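Participant: with the sequence up front, the predicted model follows.
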Amino acid sequence: MSGSTVLREGIVFGESARWHDGRAWFADWGTGEIVAVDPEGIREVVVRVPFPSLPMCFDRAPDGRLLIVSSSEARVVTPEADGSFATYADLSAVGGGFNEIVADGRGNVFVNGADFDPMRGEAPRPGFVAVIAADGSVRRVADGIEFPNGMAVTPDDTTLIVAESYANRLTAFDIDADGGLSRRRVWADLGTGVPDGICLDAEGAVWYADVPNKRCVRVREGGDVTATLDLDRGCFSCVLDADGRTLYIVATEWRGMSDPTAGPRTGQLLAAPVSTTTVTT
């Protein structure tokens, strides 16, 4: 990819890219670690989890707490100062196969799930989105999501965008006052694009990571593609820095669902300069 820089190598399986406090954060599903890397490539392991970490996504609550999805335990946890993990929410009543998590600025935390286990060879079926409300209650707020993956909330907290990997599209919902979702619509039909992790830029366009097509793509609402960044391995997640001028990407050679963390460590964290006005290939 022209203009990109490899900041870190030797990652087993990077996912759930986030930007916080001047660093790119990601979850390494192969090591059970949440890692933060600064723009110079200096790495810190911030959290090690005691539970199976495949999958393991994270975000921050509006009060700053780190929220981690423990899919195997069907709960969202938050690390405590003494190294323990407190339960933030019990997800067991709303489904399974939990994957991505994103918080809005009003206290709602959205978690999605595939509702099947592809690593065990289970047949695909539509997934869902659930909300953890500010009062701690958990309920499903959307169904029929074709392998829900990355999610993003618009800065005004009014819209949730969900990547539907198996439907090759981004789907949007209005966020109601109580955390419910309504007015479902196709935000962008991606054609052959297979969206995984996503993030929003300052103009409201979405960058999505694409594993089988080995690229990150910038797309506007309605489906207009304005930039494509090609890599030599699958792109799993991406995030912009605070200025929106650098896209951080976690990418790995994809070996399939049966044992995605086996084999050599091919994961990388890359940084690429981007623009909202210039097409980059």
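Facilitator: Done, it's in.

Participant: from now on I want contacts and neighbour counts done on CA atoms only, so please keep to that.
Facilitator: Noted.

Participant: can you get me the start-to-end distance on stretch 58-77?
Facilitator: 9 Å (C-alpha to C-alpha, to the nearest Å).

Participant: below is structure B, check it against A:
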Amino acid sequence: MTETKIEPFRPADLSRVGVGLNRPECVLAAPDGSLYTGDWTLGIAQVDPDGRTHSAVESDLVGDGFRPNGIAMTVDGDFLFANMGRAGGVWRVGRRGTARPVATELDGQPIPRTNFVLVDGDRTWITISSRGRKHEHFTADEDTGQILLVRDGVVSVAADGLNWTNELRLSPDGQHLFVNETFACRTTRYDVAADGSLTNPVQIRYPGDTYPDGMAFDGEGFLWVVCVISNRIIRVAPDLTWTVLFEDTDDRELAAVAALHASKSLTWDQISGSRGSRLANLSSIAFGGEDLETIYLGGLGMNDIQVLPSPVAGFPMEHWR
């Protein structure tokens, strides 16, 4: 397969869609041009092709222990959402009706707050950033992150001992699973067996001011990784070499955050205050548009979805197929 050479993007290349969003942490693009994102006001927000923003579901998903974070769409149009509210776990909700549990217990114990969920045929993958979430500081030492696998209604631990586990994706050929370990400044690749077991982890390491969060594959098999705080977009090649394609940050502010992280004293207040010229804590990337050649970006500190034209088409996610 040929590789498309991509020139770096600039903040001036960005446009925007959607208004009044609350923490659009995870963006999904649908074939009809609609965009969806977890939202701490609307529950699951929908941005129509004409730009109108409204809730995608009737159910109240911001009360009663719910705070949708990562979201996925099933082939029949329901949503799964990773719940960062006190009820934890992963839940399923349709356009109408109440949310119902998908994965809320593991070996008889409640599943805590979850970060991300991915539909993969008859398998569902879930990440837990930290089983405790009682930590004052975000460090590279935190090792209670997990990847869970749900298959035939059974929840199991696929990988353990991870650092602030964030988004994950299956490679287009289905042979590998990639996951971002945010405050260890790395992306980890596993081999995936037919039964969902993960083996042979290989770590892609970034500099100490690079905090990977969201990800998406393009049609050439390259992984696009977006980073909180630095607002970077990185493109990882199949051979695991990588290139920075975009950055929107204040250099002095980023250096200060990196120093706090290195000294194990980085707090959420310091992270949440991070701002670029157009982006704030970039956390999600999705390919969409009629030809999958539009990039949609969401972030923890943003109230809209930012847009870039892409010179390469994205790889269609499960709900496109």
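Facilitator: Yep, that arrived. Note that the structure is a prediction, hence the values are computed from the model and not measured.

Participant: what's the closest non-adjacent residue to the aligned residue in the second structure for Gly3 of the first structure?
Facilitator: When the second structure is aligned by TM-score structural alignment, the residue opposite Gly3 of the first structure is Asp13. Residue nearest to Asp13 of the second structure in three dimensions, not counting chain neighbours: Leu308, with 6.4 Å by C-alpha to C-alpha, 6 or more residues apart in numbering.

Participant: list the contacts of that neighbour.
Facilitator: Asp13, Leu14, Ser15, Thr294, Ile295, Tyr296 (C-alpha atoms under 8 Å, 6 or more residues apart in numbering).

Participant: out of those residues, the closest to Asp39 of the second structure would be?
Facilitator: Tyr296 (15.6 Å; C-alpha to C-alpha).

Participant: any idea what that closest one aligns with in the first structure?
Facilitator: Match for Tyr296 of the second structure (TM-score structural alignment): Tyr248.

Participant: is that match located within a strand, as I assumed?
Facilitator: Yes: counting by DSSP: H, G, I helix; E, B strand; the rest coil, Tyr248 of the first structure is located in a strand.

Participant: quick check, it in contact with Ala24.
Facilitator: Yes: the pair formed by Tyr248 of the first structure and Ala24 meets the contact definition of C-alpha atoms under 8 Å, at 6.9 Å.

Participant: overlap of the contact sets of those two?
Facilitator: With C-alpha under 8 Å, 6+ apart as the test, Tyr248 of the first structure and Ala24 both reach Ala17, Val239, Asp241.

Participant: where does the helix ranked longest in the second structure end up in the first structure?
Facilitator: Identified as the longest helix of the second structure according to DSSP state H is helix 251-262. Using TM-score structural alignment, helix 251-262 of the second structure lines up with nothing in the first structure.

Participant: next one: stretch 165-176 of the second structure
Facilitator: Counting by TM-score structural alignment, stretch 165-176 of the second structure sits on residues 148-159 of the first structure.

Participant: how close does the strand or helix carrying Asn166 of the second structure sit to the first structure?
Facilitator: Element membership for Asn166 of the second structure, per DSSP states H and E: strand 165-170. By mean C-alpha distance after the TM-score superposition for the first structure, the fitted strand 165-170 of the second structure averages 0.9 Å away from its aligned residues in the first structure.

Participant: which other helices and strands does that strand contact?
Facilitator: strand 116-120, strand 123-128, strand 145-151, strand 176-181, strand 211-217 (3 or more C-alpha pairs under 8 Å, 6 or more residues apart in numbering; DSSP states H and E).

Participant: and the helix or strand that the fourth one is followed by, what does it pack against?
Facilitator: Going down the chain from strand 176-181 of the second structure, the next helix or strand is strand 186-192, by DSSP H and E. Contacts of strand 186-192 of the second structure with other secondary structure elements, assessed using 3+ C-alpha pairs under 8 Å, 6+ apart, are made with strand 176-181, strand 198-205, strand 211-217.

Participant: the first structure: matching residues for strand 186-192 of the second structure?
Facilitator: The aligned range for strand 186-192 of the second structure is 169-175, by TM-score structural alignment.

Participant: good, we can wrap up now.
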